[in-house]
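Trainee: return a 3D structure for these sequence lines:
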Amino acid sequence: MTRIVAGENAVPRRKRAVEAALAIGLVLLIGIGAVVASSISRDAAAEAAPAPAPAEELKLGYFGNLTHAAALVGVKQGILARNLGTTKLSTETFNAGPAAIEALNAGAIDATYIGPNPAINSFVKSHGESVSVIAGAAAGGAQLVVKPGISSAADLRGKTLASPQLGGTQDVALRAWLSSQGYKTNVDGSGDVAINPTDNAQTLKLFQDGKLDGAWLPEPWASRLVLTAGAKVLVDEKDLWDGSLSGKAGEFPTTILIVNRTFAAEHPDTVKALLRGHAESVAWLNTAPAAEKADVINSALQESAGAALPAGVLERSLQSIIFTVDPLAGTYPKLLKDGVAAGTTKQADIAGLFDLRALNDVIGAGQHISAAGLGRD
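Mentor: I've put the predicted structure just below:
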């Protein structure tokens, strides 16, 4: 007969219970350790990640036009360089917006003064990833000037006109206006009215030689054709803006300041420093005595464009330009629509185009520039 001794199987059972408890405890310890290690790793990574630092260099683009006077003055007077502090300022000049956009997207420049339509086009093509509009620079200052024998839109059929560059702001404005007059134009230069995108300086020469019938130009080029080449104004663009979109009759954006989005994300302090210099330059343009302003602008044009302006051309040009940090965001749906009609851009949602937060920080309390629902302000 087999005897069963009390407690004979108890030891193995207790041993298994202890082993199970140890195993559970080990799992818990491993889990806790993993959580702690993960937390420590995240904290270490956060500590290791450097805070955004000012850029070593800011590469800035602008044009040798009076509508870019904020850049001309900011560079010439050292205003931009002083506000950038230890960041080196490098500059490059362009004839028109599409070329500047190409340089910006290629990384050749980090920010640029430019017309609104190329900025819109870049934003649309990149699905909102390429650029941000961070400020306005100038409003007004663009006209369609023509030969004296042309007195109305009806006289333009079969004529040849110029614009600074295909897809540029004046190019789009010209094509949109011609469409409103019942004319068809094509980006290849064909149509009821031929449009030849041409360098501004070359436009002046071609007009003087009788090879162009007119051009839609920013200042000072419109004034140069009028005062030195005998052209007359057929359309002053300010007359096409009633103020319902900008809030100010006759005002439309001619020049804005944009930045590469990657650069802005990596160097927000540099962007804010640029905006401080920009706002100071605009303020200087609006307060400097006329004679001093003319001298500084002409000296800057001599350096950037190779020639100073006759006094009469400079005076006439400045009369039509408003220097402002407001990009007039409410006008951009129409600018987009005009670009679509001109065949130079595609219909798209442009919400997110503006980032005016740094600008509003710079200009301070009592002023607020609106993004009109198209970005952050």
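
Trainee: rest of the way, CA atoms for contacts and neighbours
Mentor: Fine.

Trainee: biggest strand in the chain, by residue count?
Mentor: Longest strand in the chain, counting residues (DSSP state E): strand 131-140.

Trainee: helices or strands up against the helix or strand just after it?
Mentor: Counting by DSSP states H and E, the next helix or strand C-terminal to strand 131-140 is strand 142-146. Packed against strand 142-146, as judged by 3 or more C-alpha pairs under 8 Å, 6 or more residues apart in numbering; DSSP states H and E, are the following elements: strand 214-218, helix 221-229, strand 232-236.

Trainee: what angle do the last one and strand 142-146 make?
Mentor: What it means is strand 232-236. 140 degrees (axes from the mean of the first three to the mean of the last three C-alpha atoms, to 10 degrees).

Trainee: check which helices and strands strand 232-236 is in contact with.
Mentor: Using 3+ C-alpha pairs under 8 Å, 6+ apart: strand 232-236 touches strand 142-146.

Trainee: right, and the helix or strand after the strand it packs on?
Mentor: Downstream of strand 142-146, the first helix or strand assigned by DSSP H and E is strand 160-163.

Trainee: how far away from the center of its chain is that next one?
Mentor: From the chain centre to the centre of strand 160-163 is a distance of 25 Å (C-alpha atoms, centre = their mean, to the nearest Å).

Trainee: what's the angle from the very next helix or strand once past it to strand 232-236?
Mentor: Following strand 160-163 in sequence order, the next helix or strand is helix 169-180 (DSSP H and E). Counting by the same axes, to 10 degrees, helix 169-180 lies at 80 degrees to strand 232-236.

Trainee: ok now helix 169-180, how far from the chain's centre?
Mentor: 20 Å.

Trainee: hmm, who's touching that helix?
Mentor: Helix 169-180 is contacted by residues 97, 115-118, 142, 144, 163-166, 184-185, 197, 216-218, 254, 338-339, 341-342, 344 when judged by C-alpha atoms under 8 Å, 6 or more residues apart in numbering.

Trainee: to compare against the first, here's another:
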Amino acid sequence: MDDLPYDITWSTFTSGPPQIEALNAGQIDFPVTGNTPPFVGGLTKTKVVSAYSNEAKGDAILIPQDSDISSVQDLKGKSVAVARGSSAHGHLVLQLERAGVNVSDVDINFLQPSDSKSAFESGQVDAWAVWDPYTAIAEVSGAVPLITAEGVSNGYGFGVASDAALADDPRAEAINDLLEGIERAYQWTNDTPEKWEKIFAQETGTPANPARPNGDRFPK
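Mentor: Reported below is the predicted structural model:
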């Protein structure tokens, strides 16, 4: 995305739902989110313009190494941290329904990933539903996946653009450039994982190994 004939303003968000809120409010033109936010966030005057697929290996419900939880059924009466309206929230609900556990029987703490991480590591919650790269970073620190979304949730991601941006030729062209850049970037990530993990670690201040692609597990 270097040497472009236009400027890009990058905005950082903690999860998909705040992105959708900003999109609806006209504060951004284009986000990429997980599979749940575009459908529960009340999209208005927007269109899904791209889709990304993986096997959901990086979407997981995490527990501490010494936890007495051994199945999703064991989450009944326990506390779980998750970002409201995120793909992890959708995954958690699907797993509970599949296990025959009422959502109301679980103490769900709606926290963004950074707060969830702190609550999980300090023992304030019993489990944490989250996605990569948070999953991989937590595993490096000793967290254990109770269950992943494979075979339960589709793991899709979606790029969403506002109608106003799509109707404006310069912005629409910029979005198209970005979509092509994302495609090239994912391919480059898979082709050169050693270079990717170093860049990811440098940009995020995290260890390199959580960024290491494992099959289709790359940060999203």
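
Trainee: by contact count, what packs against the longest strand of the first structure?
Mentor: Judged by 3+ C-alpha pairs under 8 Å, 6+ apart, strand 131-140 of the first structure is in contact with helix 116-125, strand 253-260, strand 321-323, strand 354-355, helix 357-363.

Trainee: ok so, going back, need the winner for burial among the helices and strands packed on strand 142-146 of the first structure.
Mentor: Comparing these by mean neighbour count (mean count of other C-alpha atoms under 10 Å), strand 214-218 comes out on top with a mean of 29.

Trainee: where does it end up in the second structure?
Mentor: Mapping strand 214-218 of the first structure onto the second structure (TM-score structural alignment) gives residues 127-131.

Trainee: name the residues that touch that stretch?
Mentor: Contact with stretch 127-131 of the second structure is made by 58-64, 78-83, 87-89, 91-92, 113, 116-117, 120, as judged by C-alpha under 8 Å, 6+ apart.

Trainee: which of those count as buried?
Mentor: Buried subset of the contacts of stretch 127-131 of the second structure (neighbour count, 16 or more other C-alpha atoms under 10 Å): 58-64, 79-83, 87-89, 91-92, 113, 116-117, 120.

Trainee: buried set for the longest strand of the first structure?
Mentor: Applying a neighbour-count criterion of 16+ other C-alpha under 10 Å, one finds V131, S132, V133, I134, A135, G136, A137, A138, A139, G140 buried in strand 131-140 of the first structure.

Trainee: quick one: the last one and I322 touch, right?
Mentor: Yes - judged on C-alpha atoms under 8 Å, G140 of the first structure makes contact with I322 at a distance of 6.2 Å.

Trainee: and the gap between G149 of the first structure and N200 of the first structure?
Mentor: G149 of the first structure sits 22 Å away from N200 of the first structure, going by C-alpha to C-alpha, to the nearest Å.

Trainee: same check, this time on V18 of the first structure
Mentor: 90 Å.

Trainee: same check on T112 of the first structure?
Mentor: Counting by C-alpha to C-alpha, the gap from T112 of the first structure to N200 of the first structure is 19 Å.

Trainee: do F94 of the first structure as well
Mentor: 11 Å.

Trainee: do Q208 of the first structure as well
Mentor: Separation of Q208 of the first structure from N200 of the first structure (C-alpha to C-alpha) stands at 13 Å.

Trainee: again with A142 of the first structure
Mentor: A142 of the first structure is 13 Å from N200 of the first structure, by C-alpha to C-alpha.

Trainee: and for L29 of the first structure?
Mentor: From L29 of the first structure over to N200 of the first structure the distance is 75 Å, taken as C-alpha to C-alpha.

Trainee: and for E47 of the first structure?
Mentor: 53 Å.

Trainee: repeat that for A342 of the first structure.
Mentor: Separation of A342 of the first structure from N200 of the first structure (C-alpha to C-alpha): 20 Å.

Trainee: before we move on, what about I256 of the first structure?
Mentor: Separation of I256 of the first structure from N200 of the first structure (C-alpha to C-alpha) stands at 19 Å.

Trainee: just give me the match in the first structure for A60 of the second structure.
Mentor: Correspondence of A60 of the second structure to the first structure, assessed by TM-score structural alignment: Q143.

Trainee: ok, its match touching A222?
Mentor: Yes - using C-alpha under 8 Å, Q143 of the first structure makes contact with A222 at a distance of 6.1 Å.

Trainee: residues contacting the residue nearest in space to the middle of the first structure?
Mentor: The first structure has I258 as the residue nearest its centroid, 2.6 Å off, counting by C-alpha atoms, centre = their mean. Neighbour list for I258 of the first structure: A111, T112, Y113, I114, A119, V131, S132, V133, I134, A135 [criterion: C-alpha under 8 Å, 6+ apart].
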